[in-house]
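Asker: Compute the structure for the input listed below.
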Amino acid sequence: MLAGRLARAPELATRCARTPPDFDDPDWAALLDAVSVGETRLFRLPGQFTTLATLLPGLGTTARSEGRALRLLSAGCASGEEAWSLAALAMRHMPPGTTVEVLGLDMCRPALDAARAGKAGAGLGDPLALVPPDVLPLLADEGGRPRPHPALRAVTRFHRANLRDALPGRFDVVFCRNVLIYLHEKARAEVIGRLTGALRPGGVLGLGPTDQRPAGLAPLGEMLWRRNA
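Answerer: Here you go, the predicted structure:
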C-alpha cells in the first residue's frame, strides 16, 4: 500500500530521501499528505459509540463537578468524521450545564482542511448511514446532506500534530482507531503510552479492532478501555 502511494509522488520521495525527516519541512509535509490513509466515516464501528454513550453522562458529571469541560480527542482524525461523531454524541448525552471540547489531530493537511470545512469523505455508500437517529440533526442539514451543526463547530477544533509528540493536555475520552497499524512497533508503543498518559482518571480509550490491548487499563468491551487511576 505504501509503495503504491509513494509511486504517485516520486519526486517528493526522492527529495525527502536526501534530508532527515522533519514534520514541518515543506517537502516532508507534502510527502505525508501524499501517503496518508484517510479511510473514515461518521460513527464508524457503531457498537463502540453505543457503549461510549452509556459512559458519557458519568464522565460529564465528573467534569462539571470539577469545574471544567469534558474533553474528547480524536487522534488521527483524518477528514474529521470521528471527531464530529464524538462531538455529536457528547452533545446528545451530556448532563445539563456540562461544556464540551473536542479536538482532532492529524498530519495530513488536505484532510484537516476537509475536517475544518465539515466535508464528509466520499467513502462508500451513504455517509450518514451509521449515524443514530437521535444525533442525526446534529450531523445533517435540512436537505439531508452531511454537515456539522453550528453547535458542533463551536466546540470542535482541528490541529496538525504528530502523535509521537506531546499531546495537548488531558482528556476524558481518547479515540485512536486504525492508526497504530501504520506505525512500527517502537512508535506504536510510544504513541499508546502518550494516549494512555493523556487520559484523566476514569477516562476512556477507544482503539481499532486490530490494536493490541493497552497495559494498565480496564476493558469495557467494544475496544474500549478505562483508566482507573
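Asker: drop to CA atoms for contacts and neighbour counts, all remaining ones
Answerer: Will do.
Asker: ranges for the strands of this structure?
Answerer: 70-75, 100-106, 156-160, 171-176, 199-207, 218-221, 224-226 (DSSP state E).
Asker: For the ones you listed, give me a markdown table that also has distance to Thr62 and mean neighbour count.
Answerer: What follows is those, written out as a markdown table (distance: least, CA to CA, whole Å; neighbours: other CA atoms under 10 Å):
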| stretch | distance to Thr62 | mean neighbour count |
| --- | --- | --- |
| strand 70-75 | 9 | 25 |
| strand 100-106 | 12 | 23 |
| strand 156-160 | 20 | 19 |
| strand 171-176 | 10 | 25 |
| strand 199-207 | 9 | 22 |
| strand 218-221 | 19 | 15 |
| strand 224-226 | 14 | 23 |
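Asker: Select, out of the ones you listed, the one closest to Pro10.
Answerer: strand 100-106 (23.0 Å; CA to CA).
Asker: Nearest approach to Gly60 belongs to which of the strands of the chain?
Answerer: The minimum distance between Gly60 and the strands of the chain falls on strand 70-75, with 5.9 Å, by CA to CA.
Asker: could the strands of the chain go into JSON lines alongside distance to Trp28?
Answerer: Putting those into JSON lines (distance: least, CA to CA, whole Å) gives the following:
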{"stretch": "strand 70-75", "distance to Trp28": "20"}
{"stretch": "strand 100-106", "distance to Trp28": "15"}
{"stretch": "strand 156-160", "distance to Trp28": "14"}
{"stretch": "strand 171-176", "distance to Trp28": "23"}
{"stretch": "strand 199-207", "distance to Trp28": "27"}
{"stretch": "strand 218-221", "distance to Trp28": "38"}
{"stretch": "strand 224-226", "distance to Trp28": "34"}
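Asker: Taking strand 199-207 as reference, get the angle to the helix ranked longest in the chain.
Answerer: When the chain is parsed with DSSP state H, its longest helix is helix 46-65. Angle, helix 46-65 to strand 199-207, by axes from the mean of the first three to the mean of the last three CA atoms, to 10 degrees: 170 degrees.
Asker: Give the buried residues for helix 46-65.
Answerer: For helix 46-65, a neighbour-count test (16 or more other CA atoms under 10 Å) marks 48-49, 52-53, 55-57, 59-64 as buried.
Asker: Run a quick neighbour tally on Leu89.
Answerer: 22 (other CA atoms under 10 Å).
Asker: Distance check, it against Glu11.
Answerer: 43 Å (CA to CA, to the nearest Å).
Asker: cool, Trp28 as well?
Answerer: Using CA to CA, Trp28 is found at 11 Å from Glu11.
Asker: To compare with the earlier structure, here is another sequence to fold:
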Amino acid sequence: MIDTLEPRKTAGEATASRAAAVAEGAIRRIVPAERQAFLDHLLRLDPLSRFMRFGGVVSDAALARHASRAVGGDKLLVGYFHDGELRAVAELHPLPKRAGKPVAAEAAFSVERDWQGKGIGSALMRHLVLLAQNRGIEDLEVVFLPNNGRMKSIALRHDADFSLDETEMVGHMRTPRATPFSWIREMISDVSAVFSAAFELQDRLLPRQHRGH
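Answerer: This is a model prediction of the structure:
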C-alpha cells in the first residue's frame, strides 16, 4: 500500500507557513461599530474553543453580554481579519489598581477552529503587548486552563512566569516601557484601523457576491 500522507513539515517550513497565514489577513484594532462582528466571531467558536476561551460552558446570551461590555470603555480589542471577516480576537482588560503592585491588565484570546495553529495568536499577542506598553501597563496577565497548550506556548514566547491558581494557570509577562517609536507604531495602526473598519463595514452592507469589488 502506498502511503499517501503528506510528509511532516520541518520547523522552518512550519514557521514559513504560519507567517504566510498571518500575512494573508490583517491585524488591527476593533472599533466600537464592530461590536456585532465581534459577537458573530464568538458565536462561531466551536464548543471546545468556547470552553477554552471562557474556562467553562458559556451560553449565546452570555456571549452577547460579553461582547456588549468588551467593545469600548477602557478595554481594547485587536482582531485578525481575513477577507473582511473577523476570525480571531485578543482582548486587553485593565485590572483594578492595587497599592504597591504593578499596573496590570488581563489578556484573553479567541481563535476560530480553522485558524488555530497558524501563528495568529502569537501575532495578536505582539500587538496587545504594544497597546499595554503604551498605556503604562507593567504586568500583562493571561489566565487559561492547564490543558491549553497553545496559550501556554504563546505566553512562554514572551517570557511569562507561571503559577497554578486552583484549576487555572496564570501567566505574568513584564511589558517594556513606552518609547516614541512604540507610540508611532500604534498611531499608524490606529489610522489604518479607522479606514479599514469603514471600508469593511460598508462592504458588509453589500450582497456577498458583490463584496470586495
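Asker: Can you give me the TM-score here?
Answerer: Overlay of the two chains. TM-score (TM-score structural alignment, normalised by the length of the second structure): 0.26; 96 aligned residues with a CA RMSD of 5.7 Å.
Asker: So Trp28 and Glu11 of the first structure - more neighbours on which side?
Answerer: For Trp28 of the first structure versus Glu11, neighbours defined as other CA under 10 Å are more numerous around Trp28 (20 against 13).
Asker: where's Ala62 of the second structure, which helix or strand?
Answerer: Using DSSP states H and E, Ala62 of the second structure sits within helix 60-70.
Asker: ignore the last one, Met125 of the second structure
Answerer: Here Met125 of the second structure sits within helix 120-134, counting by DSSP H and E.
Asker: Flag every buried residue along that helix.
Answerer: Applying 16+ other CA under 10 Å to helix 120-134 of the second structure flags 120-125, 127-134 as buried.
Asker: in the first structure, which spans are helices?
Answerer: Along the first structure, counting by DSSP H, helices occupy 2-7, 10-17, 26-35, 46-65, 81-93, 109-117, 136-139, 150-153, 185-197.
Asker: packing partners for the longest helix along the second structure?
Answerer: If you go by DSSP H, the second structure has its longest helix at helix 180-204. The contact analysis (3 or more CA pairs under 8 Å, 6 or more residues apart in numbering; DSSP states H and E) places helix 180-204 of the second structure against strand 26-29, helix 120-134.
Asker: could I get these as CSV with distance to His41 of the second structure?
Answerer: Formatted as CSV, these follow (distance: least, CA to CA, whole Å):
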stretch, distance to His41 of the second structure
strand 26-29, 15
helix 120-134, 15
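Asker: Which among the ones you listed is found nearest to Ala64 of the second structure?
Answerer: strand 26-29 (19.6 Å).
Asker: Quick check: what element follows the closest one along the chain?
Answerer: helix 35-44.
Asker: Report the buried residues of that next one.
Answerer: Buried residues in helix 35-44 of the second structure (16+ other CA under 10 Å): 35, 37-43.
Asker: before we move on, what about stretch 82-94 of the second structure?
Answerer: For stretch 82-94 of the second structure, by 16+ other CA under 10 Å, it's 82, 84-94.
Asker: and which of these is nearest Ala155 of the second structure?
Answerer: Among the buried residues of stretch 82-94 of the second structure, and counting by CA to CA, the member closest to Ala155 of the second structure is Ala90, at 13.0 Å.
Asker: if we can go back for a sec, of all the strands of the first structure, which lies closest to Leu2 of the first structure?
Answerer: Between these, strand 100-106 lies closest to Leu2 of the first structure; by CA to CA that is 17.7 Å.
Asker: by how many degrees do the closest one and strand 171-176 diverge?
Answerer: Relative orientation of strand 100-106 of the first structure versus strand 171-176 (the same axes, to 10 degrees): 30 degrees.
Asker: list the helices and strands strand 100-106 of the first structure packs on?
Answerer: strand 70-75, helix 81-93, strand 156-160.
Asker: among those, which is nearest Val100 of the first structure?
Answerer: Using CA to CA, the nearest of these to Val100 of the first structure is strand 70-75, at 4.8 Å.
Asker: and that closest one with helix 81-93, angle?
Answerer: Using the same axes, to 10 degrees, strand 70-75 of the first structure lies at 160 degrees relative to helix 81-93.
Asker: can you list the residues that contact strand 70-75 of the first structure?
Answerer: 59-60, 63-64, 82-83, 86-87, 98-106, 163, 170-177 (CA atoms under 8 Å, 6 or more residues apart in numbering).
Asker: list the helices and strands the helix holding Ala62 of the second structure packs on?
Answerer: Against helix 60-70 of the second structure (3+ CA pairs under 8 Å, 6+ apart) you get helix 35-44.
Asker: name the helices or strands packed onto the helix it packs on?
Answerer: Helix 35-44 of the second structure packs on helix 60-70, strand 85-94, going by 3+ CA pairs under 8 Å, 6+ apart.
Asker: Distance to Phe51 of the second structure for these - can I get that in TSV?
Answerer: Shown next, in TSV, are these (distance: least, CA to CA, whole Å):
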stretch	distance to Phe51 of the second structure
helix 60-70	12
strand 85-94	15
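Asker: Glu106 of the second structure: which of the ones you listed is closest?
Answerer: Between those, strand 85-94 lies closest to Glu106 of the second structure; by CA to CA that is 5.1 Å.
Asker: That closest one packs against which elements?
Answerer: Applying 3+ CA pairs under 8 Å, 6+ apart, one finds that strand 85-94 of the second structure contacts helix 35-44, strand 76-82, strand 104-111, helix 120-134.
Asker: Could you dump these into TSV with distance to Glu168 of the second structure added?
Answerer: As requested, these are exported to TSV (distance: least, CA to CA, whole Å):
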stretch	distance to Glu168 of the second structure
helix 35-44	21
strand 76-82	23
strand 104-111	13
helix 120-134	19
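Asker: ok, and which of the helices of the first structure has the densest surroundings?
Answerer: helix 81-93 (a mean of 25; mean count of other CA atoms under 10 Å).
Asker: Which other helices and strands does that helix contact?
Answerer: In terms of contacts (3+ CA pairs under 8 Å, 6+ apart), helix 81-93 of the first structure is packed against helix 46-65, strand 70-75, strand 100-106, helix 136-139, helix 150-153, strand 156-160.
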